[in-house]
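[1] Have a look; sequence and predicted model below, questions after that.
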Amino acid sequence: MSETDTPMVDDLEHELRAEGVRITRQRVAILSALANSSDHPSAEEVLERSRKQDSSVSLATVYRTLSILEGRGTILRNEFDGTGARFELANKPHHDHLIDVDTGDVIEFISPRIEELQAEIARELGYDIVHHRLELYGKVRNRD
């Protein structure tokens, strides 16, 4: 199975077709780049990765494709301080982010303790949480 012939690429193609978008070689390269991303790429990084498969991919096609997928809720746009828009597939379980302020690296983490504390705080204030996003910004500690 090639990296463009995966269930995730098929799912992403389905989302584009549902919007009446034609599936071109360029779009398949973009979808493959997204489906095979383990990080949170920017549009420019999606472009760079897509061009490894098809050198004719344009930044405009990347932006249009990302916009359609975001509008359908298939991908999430993250706006981390100072890093610009970064994208990730929306099919992951809920998680939070730690952003390295020196490198811009984004580390995903899951903490049941944090989830419980947030729910407790909301309850004490008379609310139920319907959505939240937690972003921590940090620097690697010196390991002296």
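    Now that the structure is in, tell me what you want to look at. Residues are numbered from 1 along each chain as shown.

[2] use CA for all of it now, contacts and neighbours both
    Will do.

[3] Show the residue spans covered by the strands in this protein.
    Using DSSP state E, the strands of the chain run over 75-80, 84-89, 96-100, 106-109, 135-138.

[4] Go ahead and measure how far stretch 116-133 is from the middle of the chain.
    Relative to its chain's centre, stretch 116-133 lies at 24 Å (CA atoms, centre = their mean, to the nearest Å).

[5] contacts for that stretch?
    The contact list for stretch 116-133 (CA atoms under 8 Å, 6 or more residues apart in numbering) reads residue 96.

[6] Neighbours of the residue nearest to residue 51 when sequence neighbours are not counted, how many?
    Excluding the flanking residues, the one nearest residue 51 by CA to CA, 6 or more residues apart in numbering is residue 57, at 5.9 Å. Residues lying near residue 57 (other CA atoms under 10 Å) number 21.

[7] And here is the other one:
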Amino acid sequence: MENQQIKQAGLKVTLPRVKILKILETSDRRHLSAEDVYKELLANGEEIGLATVYRVLTQFEGAGLVCRQHFEGGQSVFELNRGGHHDHLVCIKCGKVVEFVDEVIEERQKRVASDRGFKLADHSLVIYGSCNGCEEDPDHRRSDSRA
């Protein structure tokens, strides 16, 4: 499946691209930094450099295979582009990221833009706070989920 996705995105199928796409598809976490991908490659015994990981992720972003998110803290994370818009909740203590879709929020954002003379082209909503895990157990493991 990875080969077909890479070809459809207009990219040449190379071993690094296949391996990186596979990690994005199979990881327990949906939002991975380039360093996260690199560590997974190392754990799998792959010899693909960090610079190559950054380059491939940037190529994937340009081809529309992944979306880059810039959460507070400055580190970019990447997620597969599965179509459809969603927003994010980010825990400021452990870094947990939860995706959500709320039609009321979506409609309100469109209305706010329209009321101010804007035609909405795109938007990104990130809500920062503390997850239940950090509130109950500050030592819990970071996770990444979709709601």
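    Good, I have the coordinates. What you see is a predicted model, and the numbers here were worked out from it, not measured in a lab.

[8] re the thing from before, let me have the strands of structure 1 in TSV, extended by distance to residue 12 of structure 1 and mean neighbour count.
    Listed next are those as TSV, based on distance: least, CA to CA, whole Å; neighbours: other CA atoms under 10 Å:
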stretch	distance to residue 12 of structure 1	mean neighbour count
strand 75-80	9	18
strand 84-89	10	18
strand 96-100	24	17
strand 106-109	22	15
strand 135-138	27	14
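
[9] Using TSV, lay out these together with distance to residue 14 of structure 1.
    Formatted as TSV, the strands of structure 1 follow (distance: least, CA to CA, whole Å):
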stretch	distance to residue 14 of structure 1
strand 75-80	13
strand 84-89	14
strand 96-100	28
strand 106-109	27
strand 135-138	31
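
[10] what span of structure 2 lines up against stretch 64-75 of structure 1?
    On the basis of TM-score structural alignment, stretch 64-75 of structure 1 is assigned to residues 55-66 in structure 2.

[11] neighbours of residue 31 of structure 1, just the number please.
    27.

[12] how about it, what's its partner in structure 2?
    Residue 31 of structure 1 maps onto residue 21 in structure 2, by TM-score structural alignment.

[13] who touches that match in this structure?
    Counted by CA under 8 Å, 6+ apart, residue 21 of structure 2 has contacts residue 2.

[14] Give me the residues contacting stretch 38-53 of structure 2.
    Counting by CA under 8 Å, 6+ apart, residues outside stretch 38-53 of structure 2 touching it are 16, 19-20, 23, 34-35, 37.

[15] and those, which are buried?
    Buried subset of the contacts of stretch 38-53 of structure 2 (neighbour count, 16 or more other CA atoms under 10 Å): 16, 19-20, 23, 34-35, 37.
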